[in-house]
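Colleague: I would like to see how this sequence folds:
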Amino acid sequence: MTDSQSVHDGAAPAGAWAAPGRVNLIGEHTDYNDGFVLPVALPQAARATVRLRTDGLLRLHSAQTDGGPVELSVADLAPGSVEGWAKYPAAVVWTLRAAGHEVGGADVHIDSDVPTGAGLSSSAAIECVVAAAYSDLHGLGLDGPALARLAQRAENEFVGVPCGIMDQMASVCCTEGNALFLDTRGLAQRQVPLDLAGAGLRLLVVDTRVKHDLADGAYAELRAGCERAAALLGLPALRDLAPAGLDAALDRLPVELRPLVRHVVTENARVEQAVALLDAGDLAALGPILTAGHASLRDDYRVSCPETDLAVEAAVAAGALGARMTGGGFGGSVIALVAADTLDTVAAAVTTAFAGAGYATPRTFTAVPAAGAHRIG
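Modeller: The predicted structure follows:
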């Protein structure tokens, strides 16, 4: 360990863990409506080397930031008390204690290759890796869903983002070679085989390298709008509105809420359609569902932006079977389902389109379904 990872008590338990970022094939923004989602874990992950301390200090260091470690008193942790990247691991420690677990300080060194601000759940990866490490080191025995709920609570109550639970469940529960079919209401889950290579396909990720400032506030407004619509319809959540009753329900709602409801209901249906196709081994037919999902995110939910729209349009025009935004919106990343032999062509077309529009050069890479949180040392 470097000085930034110094050990307070050489006899304290130590180890290293990893928790991945994610892309979502379909189901964006349905997770906080008790809906269905279909995420895939990425090989890119947050990795944490952790050693417990006995002096009540939480000493945090990131390989991705300049300067020395951030040193915090565990007893003084409270929502709003920590700024910057350190609030994510600090949030987990606070949440564990708030949940009644008698945990203390630690030296935590984090090294992550999940792109930040790209809609690939870099913050959830940090939260989940710290939660997994603490559970293991303290012998808490928390399973995947329990870790995910804890990390979600950390994000909601400490960080202050009213997110659903998809990102956290993907980070801890995905398995290699599969997508995770998740019912966010009760956290029922099923691993769905996603053998892209076997089908001659690739999943191209386009990091647009943009994130618009309105994203955080708009996310909360969208969630509040969905909850208001469900209350007006007398439903526990929009998940409980069947597609057959959509038109009649829309007539009962204020005009400004109708597009939100239409997106959530149709997106839930798209998730079920996508799972049926994967179960049948028809991976190529997933493409049009991705593109339809993006149109709904763009036109009804209105969380897209010119950069993500251009990435989708350029990818499809260059031969992608389908493409859509992934992540919270207002920037971030796009995924495109492409035939293996057109991967380079589609990636180049998106890059050329961005150059023509005067946008920053996007980062592109392929996503391979990876494993969720696990110990690596």
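Colleague: all contacts plus neighbour counts: C-alpha atoms, from now on.
Modeller: Noted.
Colleague: all helices of the stretch 1-150 of the chain, in order?
Modeller: 87-98, 122-137, 144-153 (DSSP state H, counting those that start in this stretch).
Colleague: so which residues of the stretch 151-300 of the chain form strands?
Modeller: For the stretch 151-300 of the chain, the strands defined by DSSP state E, counting those that start in this stretch occupy 178-183, 188-193, 201-211.
Colleague: just to revisit the earlier point, columns mean neighbour count and distance to residue 50 on top of the helices of the stretch 1-150 of the chain, output as a markdown table?
Modeller: Formatted as a markdown table, the helices of the stretch 1-150 of the chain follow (neighbours: other C-alpha atoms under 10 Å; distance: least, C-alpha to C-alpha, whole Å):
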| stretch | mean neighbour count | distance to residue 50 |
| --- | --- | --- |
| helix 87-98 | 23 | 11 |
| helix 122-137 | 26 | 7 |
| helix 144-153 | 23 | 17 |
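Colleague: a markdown table for the ones you listed, including distance to residue 252?
Modeller: Below are the helices of the stretch 1-150 of the chain laid out as a markdown table (distance: least, C-alpha to C-alpha, whole Å):
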| stretch | distance to residue 252 |
| --- | --- |
| helix 87-98 | 40 |
| helix 122-137 | 37 |
| helix 144-153 | 33 |
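Colleague: among those, which is nearest residue 276?
Modeller: Closest approach to residue 276 among these is made by helix 144-153 (24.2 Å; C-alpha to C-alpha).
Colleague: circling back to that earlier point, nearest to residue 171, of the helices of the stretch 1-150 of the chain?
Modeller: Closest approach to residue 171 among the helices of the stretch 1-150 of the chain is made by helix 122-137 (6.2 Å; C-alpha to C-alpha).
Colleague: what angle do that closest one and helix 144-153 make?
Modeller: 130 degrees (axes from the mean of the first three to the mean of the last three C-alpha atoms, to 10 degrees).
Colleague: tell me what helix 122-137 is packed against?
Modeller: Using 3 or more C-alpha pairs under 8 Å, 6 or more residues apart in numbering; DSSP states H and E, the elements in contact with helix 122-137 are strand 14-24, strand 39-52, helix 87-98, helix 144-153, helix 166-173.
Colleague: to check against the first, give me the structure of this:
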Amino acid sequence: MRAVEAFRETFGAEPQGVWRAPGRVNLIGEHTDYNDGLVLPFAVPWGVTAAVSPREDGVVRLRSLQAGGTPTFESLEDAEGWARYVAGVLWALREAGHPVRGVDLVVDGDVPRGAGLASSAALEVAVGTALNELYGLGLSKMEVALAARRAENGFVGVPCGILDQAASALAEEGKALFMDCRSLGTRNIPFDLAGHGLRLLIVDTGVRHDLTDERYARRRQDCENAAKRLGVASLRDVTDLAGALGRLSGDERRRTQHVVTENHRVEALIGLLRAGAVREIGALLNASHLSLRDQFEVSCPELDVAVEASVRGGARGARMTGGGFGGSAIALVPDERVQSVRESVTGAYAERGWAAPEIYPASPSAGARRLA
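Modeller: The predicted structure is shown next:
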């Protein structure tokens, strides 16, 4: 295992354990999590592996096989770049009163950064899961996810919801994770693609995004402003959409329309899955993308072309996934149309002089776990 070999090479000892946490694809329910709404992600086969040993002092020594370098620090505020996600987890656990000291850690990741597949959440959850066990904290999987979100919100500075971290921590193989982001209630729902002659393709546009920039925060602020104007705790509480839209204008009106209708789409998609109508969910994916493009305004030309070309090539539905402004799209494709969809998307990119996107299938995979 590469992480273990690198740990030996870097620190001259064996790690006390190895943990892995996956990235995620959000099937539907985008930008609803921080509005107390409904989401339906699943874990992907790619993620972050962490070889870890605790330290008795407060020193943190890190190595990433992807980022390079071996940052060492005692003050968490001295962490920079990717190391801030690790430091943030330590900070969140200490802030909650847990006796977490220093750590030696090597991480090895194969989930593409910036592709909308939650690479940062995978890193946070892998580290949190390791520290939970090594220090005997007794946290549940959801509590680890909440600590990871606290790290990203309070330390890294990304105002994300709980979707990414919860999917990484709680997902199960062959299932999608339905979560109510207000109650934090979860249920894993069978999502059998192969049994219905389908594949879910990820189209990585190659356009990298940074959710620490102001565009993501501005969307969240729009939602909070709209909820305040409507006199509700969050947009989850809007029950009369037509009436609400009549009281709003501009960005607040558009954001509200997306969030409320996206929650409805999550419920509708779950109903289709329970009925075994997996092939019929495509129309909901299409509607979600149009709403994200036109109402929430987080798409980009590369995502729009990927979605349009996928459907033109024979996908039953497609949409952008993740925070937006780049990253990846997903397409629900019958087995016999996979090659047609690939050719349609790569051809559409070539026509515009864009580099060919990476296209690969993803199946619902297991959440965070100990490997050794």
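Colleague: returning to that earlier point: so can I have JSON lines of the strands of the stretch 151-300 of the first structure showing distance to residue 310 of the first structure and mean neighbour count?
Modeller: Below are those laid out as JSON lines (distance: least, C-alpha to C-alpha, whole Å; neighbours: other C-alpha atoms under 10 Å):
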{"stretch": "strand 178-183", "distance to residue 310 of the first structure": "26", "mean neighbour count": "24"}
{"stretch": "strand 188-193", "distance to residue 310 of the first structure": "30", "mean neighbour count": "16"}
{"stretch": "strand 201-211", "distance to residue 310 of the first structure": "10", "mean neighbour count": "23"}
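Colleague: as CSV, the ones you listed with distance to residue 4 of the first structure would be great.
Modeller: Formatted as CSV, those follow (distance: least, C-alpha to C-alpha, whole Å):
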stretch, distance to residue 4 of the first structure
strand 178-183, 37
strand 188-193, 39
strand 201-211, 30
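Colleague: closest to residue 129 of the first structure out of the ones you listed?
Modeller: By C-alpha to C-alpha (comparing all of the strands of the stretch 151-300 of the first structure), the closest turns out to be strand 178-183, at 18.6 Å.
Colleague: find me the equivalent region of the closest one in the second structure.
Modeller: Mapping strand 178-183 of the first structure onto the second structure (TM-score structural alignment) gives residues 175-180.
Colleague: mean distance, the matching stretch to its aligned residues in the first structure?
Modeller: Superposed on the first structure, stretch 175-180 of the second structure shows a mean distance to its aligned partners of 0.3 Å (mean C-alpha distance after the TM-score superposition for the first structure).
Colleague: got a list of contacts for that stretch?
Modeller: 36-43, 167, 170-171, 185-192, 364-365 (C-alpha atoms under 8 Å, 6 or more residues apart in numbering).
Colleague: quick check: longest helix of the second structure.
Modeller: helix 250-274 (DSSP state H).
Colleague: quick one: that helix aligns where in the first structure?
Modeller: The aligned range for helix 250-274 of the second structure is 255-279, by TM-score structural alignment.
Colleague: using neighbour counts, pick out the buried residues of that stretch.
Modeller: 257-275, 278 (16 or more other C-alpha atoms under 10 Å).
Colleague: helices along the stretch 201-350 of the second structure, start to end?
Modeller: Going by DSSP H, counting those that start in this stretch, the stretch 201-350 of the second structure shows helices at 214-230, 241-246, 250-274, 282-294, 301-312, 338-351.
Colleague: rewinding a little: the longest helix of the second structure against the first structure, how far on average?
Modeller: Looks like 0.5 Å for helix 250-274 of the second structure (mean C-alpha distance after the TM-score superposition for the first structure).
Colleague: ok, stretch 123-130 of the second structure next?
Modeller: Relative to the first structure, stretch 123-130 of the second structure is 0.2 Å off (mean C-alpha distance after the TM-score superposition for the first structure).
Colleague: in the first structure, what residues pair with that stretch?
Modeller: Counting by TM-score structural alignment, stretch 123-130 of the second structure corresponds to 126-133 in the first structure.
Colleague: which outside residues touch that stretch?
Modeller: 15-19, 46-48, 50, 88-89, 91-93, 110, 142, 147-148, 150-151, 154, 168, 171-172, 373-375.
Colleague: and if you look at stretch 77-94 of the first structure?
Modeller: Counting by C-alpha under 8 Å, 6+ apart, 58, 60, 70, 74, 103-104, 123, 126-127, 130-131, 150-151, 154-155, 157-160 sit against stretch 77-94 of the first structure.
Colleague: how many residues are close by the equivalent of residue 153 of the second structure over in the first structure?
Modeller: Aligning on TM-score structural alignment places residue 153 of the second structure opposite residue 156 in the first structure. Look at residue 156 of the first structure: counted by other C-alpha atoms under 10 Å, it has 16 neighbours.
Colleague: excluding sequence neighbours, find me the nearest residue to residue 156 of the first structure.
Modeller: residue 162 (4.9 Å; C-alpha to C-alpha, 6 or more residues apart in numbering).
Colleague: distance of the one you found relative to residue 155 of the first structure?
Modeller: Distance from residue 162 of the first structure to residue 155 of the first structure, counting by C-alpha to C-alpha, to the nearest Å: 7 Å.
Colleague: so which of these two has more stuff around it?
Modeller: Using other C-alpha under 10 Å as the criterion, residue 162 of the first structure and residue 155 rank with residue 155 on top: 25 against 18.
Colleague: quick check: nearest residue in space to that one, chain neighbours excluded?
Modeller: Per C-alpha to C-alpha, 6+ apart, closest to residue 155 of the first structure is residue 161, 5.7 Å.
Colleague: my read is that that neighbour contacts residue 216, right?
Modeller: Yes. Counting by C-alpha atoms under 8 Å, residue 216 is a contact partner of residue 161 of the first structure at 7.5 Å.
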